[in-house]
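Trainee: Below are the sequence and a predicted model; questions follow.
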Amino acid sequence: MVRNYARVVGGRRSHGHDNQQIEKAVEAVKSGRMSLRGACKEFGVPKSTVHDILKDKHPKKSGGQTVLSAKEEDQLAQGILKCAEWGIPLRAIDLRLVVREYLNRMGRKEKVFKDNFPGMEWVRGFLSRRRELTVRLGENIKRVRAAVTREVLEKYFNNLEVVLNGVPPENIVNYDETNFSDDPGKSRVIVKRGEKHPSVIKDTSKTSVSVMIAASASGELLPPYTVYKAVHLYPTWVEGGIEGSRFNRNISGWFDITTFEDWFTTTCVPFFKNRQGPKVMIGDNLSSHLSVEVIRKCEEMGIDFVMLPPNSTHLCQPLDVAFFRPLKIAWRKCLDQWKRKNRGVLPKSEFPRLLKSAFESMGSSLSPNICAGFRATGIFPFDKSRVISKVPSLNPKDNSDAASDAWSNAFLEMLASSRAETPEGRKSRGKKLNVEAGKSVSAEIKNESVCDDVVDISSEKNLSVDEVLASHVNNEVDFEIPGSLTENSFVLLKFGTNKRDRLFVGKVIEVCSNKKIRVQCLRKKNTAKETYFRFPDVADECIVGKSQIVRQLAPPRDLRRGRFVFSSLSDVNDVD
């Protein structure tokens, strides 16, 4: 139980002398300008204190003495700061365990601690003495983000410095995709004391709407671009929004190559069209944001397209660093106000108006937040030290103490392994088990229960795709690779991966040469009633060689609305 200390009435009070005055008195005596008695009288400090300092006796502080010496507490504080720098901050219990382990290794037995284990009172006292330490709530980041090194950032900023040379801030644009959910989050309410789970009647859902937001380093915001998860777009879904904003829709509700190209053409091109001088557009390296058409248009308009390093948006993305958080806070406030007056989930017809209200509620802080993001990420004004200083260094500082130096190197090695991107020896998922529903399985029988209805190319026999299909081939289908193919014919293709070869169905679009053909791949769909193939919304075209053709397929049966069934694939189960 924590004790509450109370000063005894009439007890001796500490004078609390100023350390600067003591240092002046010591300096005056050392220089010979004043005597010990005269210096203490002149600066108003105790004679015994100055005398002990001159004799190098290191006088004790007033009150109780600390268990660890000043040097030991300094080393402990440095270790705590290093742990926090590497993303592995200590908790109070961890700090107490570290101190106990240290005392046990040193062979010391401290009577004030039970079994050398400090209490919470010691932790509070230690934190009060070390003003550079404090207790805060930690935020979780993925290991791949923590694995970003200084070398990667150095290379990125060296290239970026060349690109940004002579570019005005109004011509530097950063873009990023974010989502606005239908849940305003929790709020504090007044209820009866002792109520553990207060409930608030409010209709929410897990749905969200994806919006592409872009802004320049001068603080100018480009019109947002919204993508709904829908097949069709209706007039009420685009009314009442921000001036110049645009809307689109697709099956997934996220940006793909088609919507990204449309956003660049309708939003970025008009913005850059009348801008003079060099232009730069900075964004993440998502595959859905990489388009040959966009890069070609950038080259025509003189726009440098810059990609951020992988897994570094929390450090290098201006919108992520300083803009999205206040925007999401404003969004949740506007959404909460709407849900207090209305029932049900947020309809798409209300989304444009609500998004506009969120931007307007930010008021005068909108532009400063954008500029703060570019400044914090070192883009404008250009300052790479703002980002690189946030990443820990593997080079330990020089220490005069050999023991401290050895401890620092060992500590850094441990931290580096903890911060690594992926642990070594991670096992793959392997094959699925053919176990009846409701029955348990043990480790002894898992190898015997491997599902045998999947054609696994990476088996122990190392069979090729042709050899596997040859064992399942239907005699009515010609398995030989044809010598010539015509347009609009269908073929079974194989594509090699690290684990196994994958099989796809493709339609021949063009015969390029005797060894190359252009095909458009289909996707397999499984439903409760039937299994069929269809062309994806985004065309998946590629050029393949004759060696990738497993066999030519018989013409399919067209069910309806572009859904095909191949009777010649009845002997193959693992087509993607």
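Mentor: Cool, got the structure. This one's a predicted model, so the numbers in the text were calculated from it and none came from an experiment.
Trainee: use CA for all of it now, contacts and neighbours both
Mentor: OK.
Trainee: quick one: the helices in the stretch 1-150 of the chain?
Mentor: Taking DSSP state H, counting those that start in this stretch as the test, the helices found in the stretch 1-150 of the chain are 19-31, 36-43, 47-54, 70-85, 92-106, 120-129, 143-146, 150-163.
Trainee: Would you indicate which residues of the longest one are buried?
Mentor: Right, the one you point to is helix 70-85. Under the neighbour-count criterion of 16 or more other Cα atoms under 10 Å, helix 70-85 has 73, 76, 77, 79, 80, 81, 82, 83 buried.
Trainee: And the last one, by the same measure?
Mentor: Taking 16+ other Cα under 10 Å as the neighbour-count basis, helix 150-163 is seen to contain the buried residues 150, 153, 156, 157, 160, 163.
Trainee: second one coming, line it up with the first:
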Amino acid sequence: MGIPNTPDLKQMLEDESFSDLETERNMIREEARNNIQEFDMARTKTDRKVGSHSSEQMQAALDLIEKGKSIREAAKLKKLSFTTLYRYYKKIKNNPEQANIRLVPNYEINKVFTDAQEQTLIAYLKESAYLFYGLSNIDCRKLAYETALINKIKVPESWTKNQMTGIDWLKGFRARHRDVSLRIPESCSLARATGFNKFNVDLYFNNLERVLIRHPQFSNGTRIFNLDETATTTVQKPLKILAPKGIRCISKVTSGERGTLSTTCAITCASGIALPPVIVFPRKNFKNHMLHGTPPGTLGLATPSGWMNSELFPEVMRHFIQHSCSSKENPSLLLLGNHESHLSIEYLELAKTNGVTMLTLPPHSSHKTQPLDVGLFKPFKSIYNACMDSWMMRHPGQPVTIYDVGALVGEAYQKSMTPTSITNAFKKTGIQ
């Protein structure tokens, strides 16, 4: 018996049908390899879906089945899950003698805490946030676990292993209590947290009331002023930009690494007027060209550090007296902080001679009692930063210097110190 003729291996590889078969096999291998890689990767845990049907809806679907409809048809008509309806149908069919069978899921059976205990946890979380000692997600989970231990509540094994509740419990807890949300807190120093108290604030408003009684002309707000300083640097914080996805690092050019600091002193009136600012430049001697682009009447000063000090503040007081037209016949009230640069015998004599009554704010409370800090400096700095960012776009390859700060401050000052913003800031602090 002879051996049948078999095609040569080279001829098989060149055969078109064999090539198609090999291509298909390679595709199957590639797909299987991808499936194995996806299986090995850590799976993202999805939120568990819970039932949302009512007992009336389920009962209506069961009635349709009794009338001859199939389970799938009844589920489609009543917009229910086929498997859910099938499970309840089997439950009733296998227990014909049992009455009042529950037709909705009983999630309460796995609930760890009672409503009263959860309300106690919520009250504690709120009170901690009010006292500036708010709890994070991890702290909340640990607190709930300790609460369960103290009350001898049965908890899952994973809670005991991790010494805290699971992330699923926290998601459900937050979903049940919508009045609590995850927030990013602002940093507050211990001095501010303890300095802003009822005694200091009451003392400040009592002094303000005595001043208004002594000078009734202050009550309409046209002679009440607020003065404060803020830092303006030559380096901007880049704004958000549109960029392609998938790139981990997106950069934008800034003027420098740290920049040079100047001080801008703003003066506003409760009637909605902003007096010309004072800018302190980081130079030994002041030059007039540094004020290029500033609002008319701006006072320019210079110190090596760029900060305000007690030697320069008398010049600021003369600037205020000139533009506020203060005198003994036309007195004014000036609200300012307790910074050491505001302590000078010369400026106190100037204020007394020109009818300026000064009322200092409570220590470490300017974030609540000073109009400039409450409602004006934040928009001013945001606009100043945007102006500097725009300047960098218009002058590619050039850094911002202190000689450009005046124009940037002038543009931001006029856009932020609007009458509406000023009057609202005074109202927010309880002065008007």
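Mentor: The structure has been received and is ready for your questions. As the structure is a computational prediction, the values presented were derived from the model and not from experiment.
Trainee: Quick TM-score on the pair, please.
Mentor: For this chain pair, the superposition-based TM-score is 0.71 by TM-score structural alignment, normalised by the length of the second structure; 332 aligned residues with a Cα RMSD of 2.5 Å.
Trainee: Please pull up the equivalent of residue 116 of the second structure in the first structure.
Mentor: Counting by TM-score structural alignment, residue 116 of the second structure corresponds to residue 71 in the first structure.
Trainee: Relative to residue 63 of the first structure, how far out is its match?
Mentor: Distance from residue 71 of the first structure to residue 63 of the first structure, counting by Cα to Cα, to the nearest Å: 19 Å.
Trainee: Kindly report the same for residue 169 of the first structure.
Mentor: 58 Å.
Trainee: same deal with residue 349 of the first structure?
Mentor: Taking Cα to Cα, one finds residue 349 of the first structure at 69 Å from residue 63 of the first structure.
Trainee: pretty sure residue 322 of the first structure is touching residue 372, no?
Mentor: Yes - using Cα atoms under 8 Å, residue 322 of the first structure is in contact with residue 372, at 6.4 Å.
Trainee: one step back: same list (the buried residues of helix 70-85 of the first structure) but as JSON lines, adding distance to residue 506 of the first structure.
Mentor: Shown next, in JSON lines, are the buried residues of helix 70-85 of the first structure (distance: Cα to Cα, whole Å):
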{"residue": "73", "distance to residue 506 of the first structure": "69"}
{"residue": "76", "distance to residue 506 of the first structure": "64"}
{"residue": "77", "distance to residue 506 of the first structure": "63"}
{"residue": "79", "distance to residue 506 of the first structure": "59"}
{"residue": "80", "distance to residue 506 of the first structure": "58"}
{"residue": "81", "distance to residue 506 of the first structure": "57"}
{"residue": "82", "distance to residue 506 of the first structure": "55"}
{"residue": "83", "distance to residue 506 of the first structure": "53"}
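Trainee: and of those, the nearest to residue 24 of the first structure?
Mentor: Distance to residue 24 of the first structure across the buried residues of helix 70-85 of the first structure (Cα to Cα) is lowest for residue 73, with 26.5 Å.
Trainee: all strands of the stretch 251-400 of the first structure, in order?
Mentor: Assigned by DSSP state E, counting those that start in this stretch, the stretch 251-400 of the first structure shows strands spanning 279-283, 303-307.
Trainee: okay, those, which one's buried deepest?
Mentor: The highest mean neighbour count among those, using mean count of other Cα atoms under 10 Å, belongs to strand 279-283: a mean of 22.
Trainee: against the second structure, where does it fall?
Mentor: The alignment places strand 279-283 of the first structure over residues 332-336 of the second structure (TM-score structural alignment).
Trainee: Tally up the residues packed near residue 19 of the first structure, please.
Mentor: Burial of residue 19 of the first structure is recorded as 10 neighbouring residues (other Cα atoms under 10 Å).
Trainee: how many other residues sit next to residue 318 of the first structure?
Mentor: Residue 318 of the first structure, neighbours per other Cα under 10 Å, totals 32.
Trainee: And the strands in the stretch 151-300 of the second structure?
Mentor: Counting by DSSP E, counting those that start in this stretch, the strands of the stretch 151-300 of the second structure are 224-233, 261-269, 274-282, 299-303.
Trainee: what angle separates the shortest one from strand 274-282?
Mentor: For strand 299-303 of the second structure against strand 274-282, the angle between stretch directions is 20 degrees (axes from the mean of the first three to the mean of the last three Cα atoms, to 10 degrees).
Trainee: okay, and strand 299-303 of the second structure goes to which residues in the first structure?
Mentor: Counting by TM-score structural alignment, strand 299-303 of the second structure sits on residues 246-250 of the first structure.
Trainee: do the same with the second one
Mentor: Mapped onto the first structure with TM-score structural alignment as the criterion, strand 261-269 of the second structure occupies residues 208-216.
Trainee: Quick one: distance of that stretch to the chain centre.
Mentor: Distance of stretch 208-216 of the first structure from the chain centroid (Cα atoms, centre = their mean, to the nearest Å) equals 18 Å.
Trainee: so can I have TSV of the helices of the stretch 1-150 of the first structure showing distance to residue 356 of the first structure?
Mentor: Converted to TSV, the helices of the stretch 1-150 of the first structure look like this (distance: least, Cα to Cα, whole Å):
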stretch	distance to residue 356 of the first structure
helix 19-31	58
helix 36-43	66
helix 47-54	68
helix 70-85	39
helix 92-106	45
helix 120-129	46
helix 143-146	32
helix 150-163	33
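Trainee: and of those, who's closest to residue 388 of the first structure?
Mentor: Closest among the helices of the stretch 1-150 of the first structure, using Cα to Cα: helix 150-163, at 6.1 Å.
Trainee: May I have the distance across stretch 254-263 of the second structure, first residue to last?
Mentor: 20 Å.
Trainee: What residues sit buried inside it?
Mentor: In stretch 254-263 of the second structure, counting by 16+ other Cα under 10 Å, buried: 254, 255, 259, 260, 261, 262, 263.
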